[in-house]
Every structure is written in C-alpha cells, then in structure tokens.
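Engineer: When you get a sec, could you give me coordinates for this:
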Amino acid sequence: MSAEIELRHARVRYGPLEALHGVSLAAPHPGVTVLLGRNGAGRTTALRALAGTVRVAEGSVLWRGRDVTRLPAHERARRGLAFIPDRQAVFGSLTVAENLELAAPHADFADALSAYPQLGPLLGRRAGTLSGGEQRMLALSRALLSHARVVLVDEPSQGMSPAVTARTYELLGGLDATVVVAEQRLPPGLRTGARPVVVHELRRGAVVFSGEAAEFRRPGRAPTSAE
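Structural biologist: Okay, here's the model as predicted:
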C-alpha cells in the first residue's frame, strides 16, 4: 500500500502556541489509519491540517505525492476529500433527508439507510434535533454517499453504542478509500482486520509511535478526555 495523504515535518501554531512540532505521518490507500492521543496531543490538529481547515506554518501536506499545503479546504473537498469534525458535522437546520441530498444530489439513500437503518424513521426530522450518536451516523452516511477517496473523521464513535461503534468501524474498514480517524483509544477489532491498520500515536504535538495496529502497545496509559 502506498501513501495517499501525508504530513511532512508539519508545524501548526495557534497564536503563540505550537500544536504540532514538525509532525510527519502517512496514511495508505486503501486502509484505516488511526491518530491516537490524549487531550492536547495534537491528533485533532493533525487531522485538520490534512483537511486544510488549519494552516500549516511550516512543512507540507502531500496528497498522492503532490503538495497541497496551500490548497484550501473547499478545493480539497472538491477533489475527493471528506472531513467529519467532532462538532457541527451536519447542517442542523436541514432535515436528515436534505443533509443526505447534499452529499448525493442524484442518488437515493439506499446505501446510507443500509449502513444505518436507524436513520430511516428520522428522514423528516431536522438534524439539529437528533441525539449526538444519531448526528454522527448522519455525518458518516453523508461521507459514505459522497464516495470520497479520502475520509477524515474526528471521533467516529462519539455518542454511539458499542454495537453501532462496531458497525461504524466495519463500514470504514470496508471502504475503498483512505480513512484517517482521530481517537482516544484503538477501536476494538481493528488489530485483526483483513487490511493492516496504521497507528500514529501523538503526544504533546509529536509522533511517538508509528506502525501497524498489531504492533501497538500502550500499557498503563489510559487516555483522558477528547481534544
């Protein structure tokens, strides 16, 4: 598997504070890459740098070997990148059906409803009235319908039950796409999937581990709250 999207020596600053200290990491195609880290580790910032929603002060973002560091987020989206942030990932004033229509204007919702049948009875509801887990399902369904080549998701399972979480990672792992997720813990089941899962652990804005999930061990280090 070759690298689809990557950061090279990326530095990201929020005012005087540097959140990423020369981070280099790569995500293969197809496959799942997990960015692990505690609160303030930099995993969310790394995801946003790949998406183009934060500026890389130094270093670069490469997509299929081409430098897209200065390419704006909307242009990356147009070229096949879907980004699902941890908050405000759906259009709250629109119905569930209208949110799905934006992702796939000329298609039906069969794939989305097959992935998450729970959304079927909610098609007429405004997305802003859904529970947190239902909004995550809707946001992920929009990404599935878009057939994006790169899917970036901050905390995919936020607010979901264990059963829906397992279903979500089954869906993400089966996509013919580069999937990069930011998580506090390595999701159960990923170590033994059909495809190798890449893990990059971040701590205080730096990568402290890069390798396959089967090699990853973190004894005695329980993550805390999300970024």
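
Engineer: C-alpha from now on. contacts and neighbour counts both.
Structural biologist: OK.

Engineer: Show me what the host helix or strand of residue 11 is packed up against.
Structural biologist: With the criterion set as DSSP states H and E, the secondary-structure element containing residue 11 is strand 2-14. Contacts of strand 2-14 with other secondary structure elements, assessed using 3 or more CA pairs under 8 Å, 6 or more residues apart in numbering; DSSP states H and E, are made with strand 17-29, helix 43-51, strand 58-63.

Engineer: got those as CSV, with distance to residue 183 columns?
Structural biologist: Rendered in CSV, the data for these read as follows (distance: least, CA to CA, whole Å):
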stretch, distance to residue 183
strand 17-29, 15
helix 43-51, 8
strand 58-63, 21
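
Engineer: Go through these and name the closest to residue 110.
Structural biologist: strand 17-29 (25.5 Å; CA to CA).

Engineer: Can you give me the buried ones in the biggest helix by length in the chain?
Structural biologist: Taking DSSP state H as the criterion, the chain has its longest helix at helix 132-146. Of the residues in helix 132-146, those scored as buried under the neighbour-count criterion (16 or more other CA atoms under 10 Å) are 133-146.

Engineer: quick revisit: of the helices and strands packed on strand 2-14, which approaches residue 171 most closely?
Structural biologist: Proximity to residue 171, assessed across the helices and strands packed on strand 2-14 by CA to CA, is greatest for strand 17-29 (15.6 Å).

Engineer: and the angle for the closest one with strand 58-63?
Structural biologist: 20 degrees (axes from the mean of the first three to the mean of the last three CA atoms, to 10 degrees).

Engineer: following strand 17-29, which helix or strand comes up?
Structural biologist: Trace forward from strand 17-29 with DSSP H and E and the next one is strand 31-36.

Engineer: Run the angle between that following strand and helix 43-51 for me.
Structural biologist: Computed by the same axes, to 10 degrees, the angle separating strand 31-36 from helix 43-51 equals 140 degrees.

Engineer: next up, for comparison:
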Amino acid sequence: MAGERSKVLEFKELNNRSIVNLFIILIIISSLIIFSLSWFKQKPIKSYEIVGLKYFKKEFIDSILKNQRPENINESNLSKALSNLDFVQNVKIYRTDPEKIVIEVKEKEPIIEIAEKDGIVWLLDSNLNKIENKYAFASFPRFYCSSQFEQKNFPAEIKDIVKIMAQIKRNFPKFYRNISEVRINGEEITFFTNSSRTEVKMMKRNFPENALYVERLLARKDFLPFLKKELDFRFDGFLVVR
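Structural biologist: Modelled structure (predicted):
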C-alpha cells in the first residue's frame, strides 16, 4: 500500500511540474509574439500601396502621406486623415511587411454630377453625400440645378434625380454609362447620350420600363439608326422617333 501511494504522489508531482513547465513555455511564446508585433508596428513605413479606388484619384491620398512626418505615419493617424476626404466611406490600413502598408479604400459611389447656376460642380452619391468634383477622374451624368443648395438641404428636384439615376445605374448599366446629361421638366425627364447627343424622353411615372427598353436597344446592333435622333416614350405604350 505504501509503495502504491508513493507512486501516486510521484505521478502527481511530475504532472504538476509538466503543467508548470507548459505554463512557462506559453508565457515565453506570448511574450515573443507581443514583442514581435510591437517591433513590427514600430518600424518606419517606407512604402505603401493603395487599393480599392475606382472613381477617384489616388493623388489626394499621396499628398496626405507626403505631408505627414515620418514619425507620425502609422495606421491610426493615417486612418483619421484619410477619413476626412469627401470620397472615402471607410478605410482599412494594415502592414504586409514591417516597412510597407496597404491602404484599402472603400469609396462613396457617385451617382450624378450637379452643376449649380454659379458654376460650382458637385458629385452626389445615392445617400445625398456631396463630394468635391476635383477628386474624381471618372465622368458622371450631369444635372444643371436652377438653385444653390447646402448639404442635406436639397430641393425636391435634386432628390428626385438622385433616386432615378441610382435606380438606372443599378438596374440598367448600359443606359447609365451612355448618359451625359439629364434634365427634368415637371414630370418629364430628358436624357442625352454621350457621343451622339441622342435625346431620350420619358415620364417619371414609368421610367423603369422605358429605361429597360433603352437598355435592350443599346445591346442590339440595330440601335445605330436611332443615333442623333429623339426617342420619345412620353406616349404610353408608344415610342416616337423624330
């Protein structure tokens, strides 16, 4: 009995030592990981890559980085600075190696270009966020506004055209890409195409079904005879070509 009890005690002692040794090893590994991460983040950034830009110029992000002091270039400071740009919805910054960061930008998606009567031009996204036109390298359909407006204080015509253009961009991309200008006169909408200045007229109440017809027409080769003409959908159920 005494021998068996001694063996049990020895086993427990060995087991306890193993647990203590394992605990010490885990502490050492954790310390090394924490030290490595800290060292990784403290290394000065020497290069960067910008990804995610589709509509806007990277030069504005470049200029922010150039104006930053080397010791201030880190993920947190850059994220705050870039979030102040009109066109940035959110930004994610991470390191791919100790001296390089990747700046992953999610843009606001412009829907239309608004030209005010004093010549100021803005971009608007589907949430009515104003974006300075200087940031964009892509072109968007233009709408001439008859009055000035402030952020979040938009006239009804602006809200209507943004809603209409957002739906056209989402559901009828070929038609959207061909629109250079759009006008609203009461319940009537007129679209002008990019190169041919073909006029497409329709009513607000049934623009989705007419836009679908134009979308299908643009996908066909026999659209050429309609170039530089007027396509009038304002008569329910009929297309008048002038």
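
Engineer: care to give me the TM-score?
Structural biologist: Overall, the chain-to-chain superposition scores 0.24 on the TM-score scale (TM-score structural alignment, normalised by the length of structure 1); 98 aligned residues with a CA RMSD of 6.2 Å.

Engineer: picking up where we left off before, now for the helices and strands packed on strand 2-14 of structure 1, which one comes closest to residue 36 of structure 1?
Structural biologist: The nearest among the helices and strands packed on strand 2-14 of structure 1, by CA to CA, is helix 43-51 at 6.4 Å.

Engineer: other SSEs contacting that closest one?
Structural biologist: If you count contacts as 3+ CA pairs under 8 Å, 6+ apart, helix 43-51 of structure 1 packs onto strand 2-14, strand 17-29, strand 150-154, strand 178-183.

Engineer: relative orientation of the last one and strand 31-36 in degrees?
Structural biologist: When the same axes, to 10 degrees is applied, the directions of strand 178-183 of structure 1 and strand 31-36 differ by 20 degrees.

Engineer: what residues does the longest strand along structure 2 touch?
Structural biologist: Of all the elements of type strand in structure 2, the one with the most residues (DSSP state E) is strand 88-97. When contacts are defined by CA atoms under 8 Å, 6 or more residues apart in numbering, strand 88-97 of structure 2 is touched by residues 40, 75, 78-79, 82-83, 101-108.

Engineer: Roughly how far does residue 61 of structure 1 sit from residue 146 of structure 1?
Structural biologist: 22 Å (CA to CA, to the nearest Å).

Engineer: now the helices and strands packed on helix 43-51 of structure 1 as TSV including distance to residue 50 of structure 1 and mean neighbour count?
Structural biologist: Listed next are the helices and strands packed on helix 43-51 of structure 1 as TSV, based on distance: least, CA to CA, whole Å; neighbours: other CA atoms under 10 Å:
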stretch	distance to residue 50 of structure 1	mean neighbour count
strand 2-14	7	19
strand 17-29	10	20
strand 150-154	8	26
strand 178-183	9	25
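
Engineer: Next, format these as TSV and append distance to residue 212 of structure 1.
Structural biologist: Below are the helices and strands packed on helix 43-51 of structure 1 laid out as TSV (distance: least, CA to CA, whole Å):
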stretch	distance to residue 212 of structure 1
strand 2-14	14
strand 17-29	11
strand 150-154	18
strand 178-183	14
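
Engineer: Please name the residues that touch residue 172 of structure 1.
Structural biologist: Contacts were defined as CA under 8 Å, 6+ apart; by that measure residue 172 of structure 1 touches 32, 179.

Engineer: between the longest helix along structure 2 and strand 88-97, how big is the angle?
Structural biologist: Assignment by DSSP H gives helix 2-42 as the longest helix of structure 2. Interaxial angle, helix 2-42 of structure 2 versus strand 88-97 (the same axes, to 10 degrees): 120 degrees.

Engineer: between the helix or strand following helix 2-42 of structure 2 and strand 88-97, how many degrees?
Structural biologist: Heading C-terminal from helix 2-42 of structure 2, the first helix or strand you meet, by DSSP H and E, is strand 47-51. With the same axes, to 10 degrees as the criterion, the two stretches strand 47-51 of structure 2 and strand 88-97 enclose an angle of 140 degrees.

Engineer: Which strands and helices lie in contact with strand 47-51 of structure 2?
Structural biologist: Judged by 3+ CA pairs under 8 Å, 6+ apart, strand 47-51 of structure 2 is in contact with strand 100-107.

Engineer: Give me the next element, helix or strand, following the strand it packs on.
Structural biologist: Where DSSP H and E defines the elements, the next helix or strand beyond strand 100-107 of structure 2 is strand 110-115.

Engineer: Now do that following strand: which elements does it pack against?
Structural biologist: Secondary-structure packing of strand 110-115 of structure 2 (3+ CA pairs under 8 Å, 6+ apart): strand 121-125, strand 142-144, helix 156-171.

Engineer: mind putting these in TSV, distance to residue 181 of structure 2 and mean neighbour count included?
Structural biologist: Below are those laid out as TSV (distance: least, CA to CA, whole Å; neighbours: other CA under 10 Å):
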stretch	distance to residue 181 of structure 2	mean neighbour count
strand 121-125	13	21
strand 142-144	5	20
helix 156-171	11	16
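
Engineer: Would you reformat these as a markdown table and include distance to residue 114 of structure 2?
Structural biologist: Compiled in a markdown table, those are given as follows (distance: least, CA to CA, whole Å):
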| stretch | distance to residue 114 of structure 2 |
| --- | --- |
| strand 121-125 | 5 |
| strand 142-144 | 5 |
| helix 156-171 | 8 |
